[in-house]
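S.K.: Below are the sequence and a predicted model for it; my questions follow.
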Amino acid sequence: MNICVFCSAYSLDDRYSAPAAEFARLLGEGGHTLVWGGSNAGLMGLLADEVKAAGGKLVGIMVEMLKHKGYVGADELVMTADLAERKRELASRADAVVVLVGGLGTMDEVTEVLELKKHGMFEKPVVLLDTEGFYSGLRTQLERMDVEGFLPRPLADLVGFADTPAEVFELLKA
């Protein structure tokens, strides 16, 4: 499976990096391909290192202006002109999307995928790994949108929430 991962390009403390590393090991050991932002920085670089060490493949999709942060050793590294093209390319190559902890860029990526999915334009699984309750506020907001009629599809059809890396793969199989 080609698993697209949205996450931080910043180095984070162990409470966030350890679950990300465990997820990456499971991805690689499962023979899957990591499709990600292509960066060697922060959590993105950690993911790539762990996936590669566990035998998985790496497909990086980067914006040209960040090519100096490209992951050396990726099986494929694609350059795009801008962020919009990058997001389209990531989505088109994904069999599933997994969201780890991240900042504004991660939020931009996941909300775009959920909007596409809401309209039936992206029918692949989306799972958020809710490490340390990082996405509890987002989950609460999405649940409110669902209950109050702001979503044309049930929330469970749009996104799953996992508490552990192993649970991510259980949700992807379901």
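M.R.: Sure, I can see it.
S.K.: okay, CA-based contacts and neighbour counts for the rest of this
M.R.: Noted.
S.K.: what about the helices in this protein?
M.R.: With helices called from DSSP state H, the chain shows them at 14-29, 42-53, 83-93, 104-118, 136-147, 155-158, 165-173.
S.K.: How about the contacts made by the nearest residue to F134 once chain neighbours are set aside?
M.R.: Of all residues not flanking F134 in the chain, V101 sits nearest, at 6.8 Å (CA to CA, 6 or more residues apart in numbering). Going by CA atoms under 8 Å, 6 or more residues apart in numbering, V101 touches 7-8, 16, 129-131, 134-135.
S.K.: among the helices of the chain, which is nearest G70?
M.R.: helix 42-53 (9.2 Å; CA to CA).
S.K.: want to compare, so here's the second one:
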Amino acid sequence: MGPSKRVCVYCGSSKGDNPAYAKQAKMLGQELASHNFGVVYGGGSVGLMNEIADGALSRGGEVQGVIPTLLDDKDHAHPLLTKRHITSTLHERKALMAELADAFITLPGGYGTLEELMEIITWAQHGLHDKPVILFNIDGYYNQLIEFIEQAMNEGFINANHEQSLRIADCIEDCFNFLPSNP
């Protein structure tokens, strides 16, 4: 029997310089699978994307990769995905990832990861979804972003009513505190 809930994980196609990022990504994948959550992610076989997939697969978890043609053509797709979705564009990729997911967790990453996070928060603000959006702040990676968001709230650019649009997690256990119940 497959998972009843799926978590979309946004993360880097690089591992970054801090070994904690890869370690925590793999552990998160393992824990999601152990708690019967499926993983939806960008489908890659490199960086933190590979770690989250390998972690979930190592515990028998379902892992769905959503990869646009421009990356699939370069053989970037993880070879052991439970299911691989191929989209025509990056926009279609993000829309399908959101559709397949019941929650979102963002790990360290670069421009693409930040863009995915900001878009899914914006969609929540506009009422396009009411799914949890979690920022997994491994080793303080996102401290400056969190400070910026607080400043934007203080300066009146982010409405205080949207403060709960983004949940901050400093450890895997915190991530699970914000995920929907999974029977």
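M.R.: On my side now, so go ahead. Just so you know, these numbers come straight off a predicted model, no measurement behind them.
S.K.: so what number do they get for TM-score?
M.R.: Here the superposed chains carry a TM-score of 0.94, computed using TM-score structural alignment, normalised by the length of structure 1; 174 aligned residues with a CA RMSD of 1.4 Å.
S.K.: returning to what we had before: got the helices of structure 1 as TSV, with distance to W36 of structure 1 columns?
M.R.: As requested, these are exported to TSV (distance: least, CA to CA, whole Å):
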stretch	distance to W36 of structure 1
helix 14-29	12
helix 42-53	8
helix 83-93	7
helix 104-118	11
helix 136-147	22
helix 155-158	21
helix 165-173	17
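S.K.: Kindly reformat those as TSV containing distance to K69 of structure 1 and mean neighbour count.
M.R.: Putting these into TSV (distance: least, CA to CA, whole Å; neighbours: other CA atoms under 10 Å) gives the following:
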stretch	distance to K69 of structure 1	mean neighbour count
helix 14-29	19	20
helix 42-53	9	23
helix 83-93	15	17
helix 104-118	16	16
helix 136-147	29	14
helix 155-158	32	16
helix 165-173	26	16
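S.K.: Closest to F150 of structure 1 out of the contacts of V101 of structure 1?
M.R.: Among the contacts of V101 of structure 1, Y135 lies closest to F150 of structure 1 (CA to CA), at 19.3 Å.
S.K.: Hmm, L57 of structure 2 is touching E51, no?
M.R.: No. Under the criterion of CA atoms under 8 Å, L57 of structure 2 makes no contact with E51, lying 9.8 Å away.
S.K.: Next, show the common contact partners of the two.
M.R.: G29.
S.K.: What's C175 of structure 2 aligned with over in structure 1?
M.R.: Counting by TM-score structural alignment, C175 of structure 2 lines up with V168 in structure 1.
S.K.: Spit out the contact partners of that match.
M.R.: 98, 127-129, 161-162 are the contacts of V168 of structure 1 under CA under 8 Å, 6+ apart.
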